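Chemist: Take a look and give me a structure for this.
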Amino acid sequence: MKFSHMIFGISCMMTAVAVNAQAADYPERSISLSVPYGSGGSTDGIARQFARLLEAELGQPVVILNQPGATGTLQLGNLARARPDGYTIGFYSYSTATFTSQLLKVPYKRDDFELLGGVAEFSYGMVVRPESPINNIKDLVSKAKSESGVFFGVTGAPNNFPFLQLQKVTGGRFDQITYKSSAESINAVIGGFVDVALQGPSEYVELVKGGKLKVIASASNYRLPWFPDTPTIKEQGYDFGITGIIGIAAPKGIPENVKTRLQAAIHKVVSSGEYGQFLVSRFGIKSYPASAADFSTYIDNGFSIMKNMIKTYDIKG
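Modeler: Below you'll find the predicted structure:
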C-alpha cells in the first residue's frame, strides 16, 4: 500500500471515530427548530411549547427559528439544505410536503428529509355571521345553488378543499377569496365580504363566545374539542374532511444514534399529558404522537392522495 493511501485511510478512520464520538454525546449544544410561519400564530405557539418540553428531555436549549414565506416552502427548503448533524430540525407539514410540492416548483424533494415523528393535528371549522341564514352544510349548499352563490374566505390549501369538494358533488357555486392570514379571512366574514370562512378554532373561539360568529360545521374528521355539539361535514351528509398534520423532520443523513435519540425524545414529549392538554386547552386541537415510521407512511401515502385532489378539482398553482 502506498504511504499516501495509508495516510488517507487513517485520516478517514479518525474522522469517522470523531463523528461517532460526537454523535454519542448528542446533544452537546443548542438545537434549532424551524417553523414555517411567523411568531404569534397557533403554529408558533405549538412550537414554543413543544420546544420547551423537548429542552427538558434533551438537556439542551431548543431555539425557535421562524421562517415564513412561500406558503411554507421556504422553511422546508432551508431545512433540506441544513447540515445533517441533528442540531437543525424543523416542523414538517403534511399539506406543504404533499400538496404544495406537487403544485409549485419547490427546492426540495421527499428524499431530502428524515421524518422523526408526529407533533399535532390541526382542527378546522366553518364559521358564518350570527345573522346569516346558513346554519349547517345543507343551508350552505342551498345558498351555493342560489343566484348569488357562496363566497368563502381561506388562506389556501387545505382550507379550501371542502368547498371545492362541495362544488364538485353538489353543482353549487363556491367562489374563493384568498387572504394572507387567517385573521383577515375571519374579519372578512364579520365585515360581510365573504359568506363563510374555514380556519382553526383558536382564530374565532372568542368571537363565537361574543356572539359575532357561529360555527356551522367541523371540517375535521372529528368534532371540534371546543364545539362538541357542532357536527362534522361527514355527519351532515358529505363524506369528506381535512386534516392538518404536522411532524418533525431533519435533513437526510443525520447519524443513526442521533436520529434514534431524537425520535425517542419527540415521541415522549408528544405523548405526554402535559403537551396534549396544552394543545386542547390553548388551541382546541389534538396531539399527534405518531412514530417516525407511522408518520412517514402517512406522508408517503399523501402524495398520491393530493395528486388525485389536484387533478380531480383542476387546482392551479
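
Chemist: only C-alpha atoms for contact and neighbour calcs from this point on.
Modeler: OK.

Chemist: nearest spatial neighbour of Phe303, skipping sequence neighbours?
Modeler: In this structure, Phe303 finds its nearest non-sequential neighbour in Thr98, 4.8 Å apart by Cα to Cα, 6 or more residues apart in numbering.

Chemist: my read: that neighbour touches Asn308, true?
Modeler: No: judged on Cα atoms under 8 Å, Thr98 makes no contact with Asn308 at a distance of 11.2 Å.

Chemist: which of the two has more neighbours?
Modeler: Taking neighbours as other Cα atoms under 10 Å, Thr98 and Asn308 compare with Thr98 leading, 21 against 12.

Chemist: in a strand, that's where that one is, yeah?
Modeler: No: secondary structure of Thr98 (DSSP: H, G, I helix; E, B strand; the rest coil): helix, not part of a strand.

Chemist: Just list the residues touching it, thanks.
Modeler: Thr98 makes contacts with 299-300, 302-303, 306, as judged by Cα atoms under 8 Å, 6 or more residues apart in numbering.

Chemist: Mark which of these are part of helices, please.
Modeler: Using DSSP state H, 299-300, 302-303, 306 are the members of those that sit in helices.

Chemist: Pull out the buried members of those.
Modeler: 299, 302-303, 306 (16 or more other Cα atoms under 10 Å).

Chemist: Mind putting the residues you listed into TSV with distance to Leu76?
Modeler: Shown next, in TSV, are these (distance: Cα to Cα, whole Å):
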residue	distance to Leu76
Ile299	14
Gly302	17
Phe303	16
Met306	18
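
Chemist: For Glu147, grab the count of nearby residues.
Modeler: A count of nearby residues for Glu147, using other Cα under 10 Å, gives 9.

Chemist: Proceed likewise with the subsequent sequence, for comparison:
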Amino acid sequence: MSLDRRGLLTLGALAAAGGAIPSGARAQAFPSRAITIVVPFAPGGNTDLVGRIVATALSKTLGQSVVVDNRPGAGGAVGAGQVVRSAPDGYTLLLAGGGVVVTVPEMTSTPYTRADFAPLSLVNRSSMVLLARSNDARFRSFADFAAYARSEEGKLNAAHSGPGTPNHLALIQLENLLGTKFTVVSYRGSGPALSDLLGGQIDVHFDQVTSSLQHIRSGALRALAVLGPSNDSALPEVRTVSQLGFGEIDGTTYIGLLVSARTPKELRDRLAGAIRQAVADPQMIKSARDLGSEAYASTPEEFARILEAEYAISSRAVREGRLKAD
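Modeler: Modelled structure (predicted):
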C-alpha cells in the first residue's frame, strides 16, 4: 500500500532530523561518561538479550561503560518516552524495532511520535517461531495447532510480547492465514510470556528464536514453525509456515539503536559509526549467533526504510481495526 504524504514526510525526518552542531572540542570529548541503552521491555526477552551483547561490544568500541536500563510497559512506549525526555547529548539510546517507534504511536497516545527519533544503525535480526510446550499433546505439529485453532475458535490462548510488537503483527498475520481468531494475551516482553508458557498459563507464544532457543534446546518447548521466509540456521529442522503449506508470513525481527532526533548530527554520526564497528566485532557476531540471531548493521537511511516498511503494514492494520492497544 502507499503511504500518505504526512507519513512519508514524518518518516523522512527520522533520518534527517538534527540540531545544532557542537564545538569540535565537545565532539572529541564524547563520550566522557557511561552511555545508557534503554530497553523498553522486561529482562529475558529478545530485545533485552540483544541489548546486553550490544552494550558489551559498544563499550569496547567507545572505551566507556555502556549499561542496559530495562523500562517495560505500554508496548515499549514507557522506555521510548524516557529517551525522548532525556537530554539530547548522545548518552541515552533506545534499542527497539519498528513496533515501538512507528506502530505503537499509531495505536494509542504516546509521549512521542516517530519523528522524535533518529535511527543510528540496525544491530540484529532474528527469526520468529511459534512455540508450544513439548508436553502439550494437543500441539505435536503445526498442523495440529492449525486444526485446533480453527475448530476451537477463540479458545486458544496465544501470547505476544506487547501491543504493536513484531510478535503481535505476526500473530495477526497467522490469524489471517488460518481464517480464525485466538484469545490474545499481551505481555510486557518475551520473558514473562515464556514463564507463563512454561507454567501452562497460556497455550502458545509468538517469540524470537533469540529468547526462546534455550528452552527449545532443553526440550521444554517445541517450535511448531518458523514465522518467516526461510529456515533459521539455529533450528534447521523446523520448517516455515510456507513450507508446511499454509501460506506466506514474515515475522523477521529487526532491532536497532536510535537516539533523540534533537541530538546534534555530529554526535549522531559518531555514534552510528561506533555502532557499526561494534556490530562487526567478531565476539559480537559470535554472541549473536549463540543467541540464535544475526549481528546486522546498517546505515541510518536503511534503518529508516525498515521503519517505513513496518509503518505501512501496521498503519493499515490499525485502520482496519485489527491492531489495537490493550
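
Chemist: Please check which part of structure 2 the strand of greatest length in structure 1 corresponds to in the alignment.
Modeler: Using DSSP state E to define each element, structure 1 has its longest strand at strand 113-122. Mapped onto structure 2 using TM-score structural alignment, strand 113-122 of structure 1 spans residues 117-126.

Chemist: mind checking how far the matching stretch is from the chain centre?
Modeler: Relative to the chain's own centre, stretch 117-126 of structure 2 is displaced by 10 Å; criterion: Cα atoms, centre = their mean, to the nearest Å.

Chemist: Confirm for me that Pro231 of structure 1 is in contact with Asn221.
Modeler: No: checked against Cα under 8 Å, the pair Pro231 of structure 1 and Asn221 is beyond contact range at 9.9 Å.

Chemist: higher neighbour count, these two?
Modeler: Neighbours were counted for Pro231 of structure 1 and for Asn221 using other Cα under 10 Å; Pro231 has more, 21 against 18.

Chemist: Return the residue of structure 1 aligned against Ala280 of structure 2.
Modeler: Looks like Ala280 of structure 2 aligns to Ser271 there (TM-score structural alignment).

Chemist: what sits against its match?
Modeler: Ser271 of structure 1 touches 287-289, counting by Cα under 8 Å, 6+ apart.

Chemist: Next one: it from Asp25 of structure 1, what distance?
Modeler: 25 Å (Cα to Cα, to the nearest Å).

Chemist: At the geometric centre of structure 2, which residue do we find?
Modeler: Gly97 (4.3 Å; Cα atoms, centre = their mean).

Chemist: I'd assumed Leu258 was in contact with that one.
Modeler: No: if you go by Cα under 8 Å, Gly97 of structure 2 and Leu258 don't touch, sitting 9.3 Å apart.

Chemist: Now do the strands in structure 2.
Modeler: 35-39, 66-70, 92-96, 117-126, 128-133, 157-160, 183-186, 204-208, 221-226, 253-260, 294-295.

Chemist: The second one aligns to what range in structure 1?
Modeler: Strand 66-70 of structure 2 corresponds to residues 62-66 in structure 1, going by TM-score structural alignment.

Chemist: cool, and the first one?
Modeler: Equivalent residues of strand 35-39 of structure 2 are located at 31-35 in structure 1, counting by TM-score structural alignment.

Chemist: So which bits of that stretch are buried?
Modeler: Neighbour counts using 16+ other Cα under 10 Å place 31-35 of stretch 31-35 of structure 1 among the buried residues.

Chemist: just stretch 222-241 of structure 1 next, same as before
Modeler: By neighbour count on 16+ other Cα under 10 Å, the buried set for stretch 222-241 of structure 1 is 222-225, 227, 230-235, 238, 240-241.

Chemist: Out of those, flag the one nearest to Glu55 of structure 1.
Modeler: Pro225 (28.0 Å; Cα to Cα).

Chemist: Thr155 of structure 1 pairs with which position in structure 2?
Modeler: Aligned partner of Thr155 of structure 1 by TM-score structural alignment: Ser161.

Chemist: list the contacts for its match?
Modeler: Ser161 of structure 2 neighbours (Cα under 8 Å, 6+ apart): 75, 167-168, 186-190, 193, 206-207.
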